[in-house]
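Asks: the sequence isn't on hand, but the structure is:
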């Protein structure tokens, strides 16, 4: 790793400053979007440290449905990788880049060595707890919140236009594209959004927020989605 890359890495992960010499010997990897970094049941090759970009971590079912668990950005931690390294077990999810990404892979022996330092150990355990809270919220949302409310919430917070595909939204929500398409068409009929190719324009943000904050209940939409 070149000195500027090492400095950038330690800016994001200052708890590793005591491992500067060992880190300098590691390679910095640059990959494009939609690159598979790891997958379910593979052994964990190391602890990913991001300098730039983003990694989407998700679980897939046997029938091809996918549920996004969380995303990792520079300075953050991958819960699946750390859990695998802690337990010495295969990975329980897959990780894919969402765009051009730079990362360093901390080998398992160096990860265990770094855990011997209080600063890095506190960093890992603190982010581990934060990721667990995120996953608990995701489980609660999937189990108790209606799908139309979840979709409305997903559309908010991106400005007046969201450039994405129906399949990407389905993957994020852990459902199938056809259901997302039917719900979006219903939203369009109700004047909440306007649909175009890989673009969703928000027409009634207040209406979407009201739908997103609706009462928890049956995960099945209360109104027909067709």
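Replies: Nice, I can see it. Keep in mind it's a predicted model, so treat the numbers as computed, not measured.

Asks: please make it C-alpha for all contacts and neighbour counts, starting now.
Replies: Noted.

Asks: now do the strands in the protein.
Replies: Counting by DSSP state E, the chain has strands at residues 28-31, 36-38, 47-52, 55-60, 66-72, 94-97, 101-106, 161-162, 193-196, 199-202.

Asks: including mean neighbour count and distance to residue 116, could these go into CSV?
Replies: Shown next, in CSV, are those (neighbours: other CA atoms under 10 Å; distance: least, CA to CA, whole Å):
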stretch, mean neighbour count, distance to residue 116
strand 28-31, 15, 24
strand 36-38, 16, 26
strand 47-52, 22, 15
strand 55-60, 21, 27
strand 66-72, 19, 24
strand 94-97, 22, 27
strand 101-106, 20, 15
strand 161-162, 16, 44
strand 193-196, 16, 52
strand 199-202, 19, 48
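
Asks: closest to residue 133 out of those?
Replies: strand 66-72 (11.1 Å; CA to CA).

Asks: what does that closest one contact?
Replies: Outside of strand 66-72, the residues within contact range by CA atoms under 8 Å, 6 or more residues apart in numbering are 50, 54-60, 78, 134-135, 138, 170-175.

Asks: strand 55-60 and that one, what's the angle between them?
Replies: Note on geometry: by axes from the mean of the first three to the mean of the last three CA atoms, to 10 degrees, strand 66-72 and strand 55-60 are set 160 degrees apart in direction.

Asks: one more structure, for comparison:
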């Protein structure tokens, strides 16, 4: 039986429904929970850990969108399930993560509960702002700012200043070439923003 549900709902009927209809799933670091093109049969509600949400095109090219922390759900999955579409994003665990799997049919069913309706509307609002920030970075910022934002977001999600990650992995998620990422990282190292190691990057300033 679930001991606690994040976010904390107070309506006992809603809590009873959540405990009855959801399943708790544990996924390990770097394990994929949802893939692009998957039929959406559940919506994830993070209880512990962090999910990284990535947009993936038909050729497998990726771009990092945002993170989901405990108490948060994925607006993209919500949108796809309500529209009857396949997943347009990939969800990957940053670390050992636990999520509640909410059947798609219950998402609209629970709209009769004020708390649930407010949670879903808040999820859309918060993710919309984050997506606008991503668009601004892509459209109006240089790649160095995109790279720094990406590294800071990954470091914050993992609660560490040191990331075990390759230049190629970063390039894949920022939809660019490895050589460009390597050049930018060397420049950032010269500016004392990062320290580069073998398949690792350490941020030298606060997250």
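Replies: Received, thanks. Here the structure is a predicted model, which means the values were calculated and not measured.

Asks: so which of the strands of the first structure gets nearest residue 14 of the first structure?
Replies: Of all the strands of the first structure, it is strand 47-52 that lies closest to residue 14 of the first structure, at 11.6 Å by CA to CA.

Asks: how much does that closest one stray from the second structure?
Replies: Taken over the aligned residues, the distance from strand 47-52 of the first structure to the second structure averages 1.2 Å (mean CA distance after the TM-score superposition for the first structure).

Asks: could you give me the residues in the second structure that that strand aligns onto?
Replies: Mapped onto the second structure using TM-score structural alignment, strand 47-52 of the first structure spans residues 43-48.

Asks: the matching stretch: how far from the chain's middle?
Replies: Centre-to-centre, stretch 43-48 of the second structure and its host chain are 11 Å apart (CA atoms, centre = their mean, to the nearest Å).

Asks: tell me which residues of the longest helix seen in the second structure come out buried.
Replies: Taking DSSP state H as the criterion, the second structure has its longest helix at helix 114-140. Neighbour counts over helix 114-140 of the second structure (16 or more other CA atoms under 10 Å) mark 115, 116, 119, 120, 123, 124, 127, 134, 137 as buried.

Asks: check contacts around the closest residue to residue 94 of the first structure other than its chain neighbours.
Replies: Spatial nearest neighbour of residue 94 of the first structure, chain neighbours left out: residue 39 (3.8 Å); criterion: CA to CA, 6 or more residues apart in numbering. By CA under 8 Å, 6+ apart, the residues touching residue 39 of the first structure are 91, 92, 93, 94, 95.

Asks: and the gap between the third one and residue 171 of the first structure?
Replies: Which is residue 93 of the first structure. 14 Å (CA to CA, to the nearest Å).

Asks: likewise for the last one?
Replies: Relative to residue 171 of the first structure, residue 95 of the first structure is positioned 13 Å away (CA to CA).

Asks: tell me the contacts of the equivalent of residue 24 of the first structure over in the second structure?
Replies: Residue 24 of the first structure maps onto residue 19 in the second structure, with residues paired by TM-score structural alignment. For residue 19 of the second structure, the contact set (CA under 8 Å, 6+ apart) comprises 1, 2.

Asks: now with 10 Å, please.
Replies: By CA atoms under 10 Å, 6 or more residues apart in numbering, the residues touching residue 19 of the second structure are 1, 2, 3, 4, 5, 13, 100.

Asks: count of neighbours near the equivalent of residue 145 of the first structure over in the second structure?
Replies: Taking TM-score structural alignment for the superposition, residue 145 of the first structure sits opposite residue 141 in the second structure. Neighbours of residue 141 of the second structure under the rule other CA atoms under 10 Å: 12.

Asks: ok, residue 141 of the second structure touching residue 148?
Replies: No - Residue 141 of the second structure is beyond contact range of residue 148, at 11.1 Å (criterion: CA atoms under 10 Å).

Asks: tell me, what's touching residue 95 and residue 171 of the first structure both at once?
Replies: The contact sets of residue 95 of the first structure and residue 171 overlap at 58, 59, 68 (CA under 10 Å, 6+ apart).

Asks: ok, of those residues, which one's closest to residue 189 of the first structure?
Replies: Distances from residue 189 of the first structure to these, taken by CA to CA, are shortest for residue 68, at 28.0 Å.

Asks: enumerate every residue touching the residue nearest to residue 203 of the second structure when sequence neighbours are not counted.
Replies: Using CA to CA, 6+ apart and skipping the chain neighbours, the partner closest in space to residue 203 of the second structure is residue 194 (4.5 Å). Going by CA under 10 Å, 6+ apart, residue 194 of the second structure touches 148, 151, 161-162, 185-188, 201-205.
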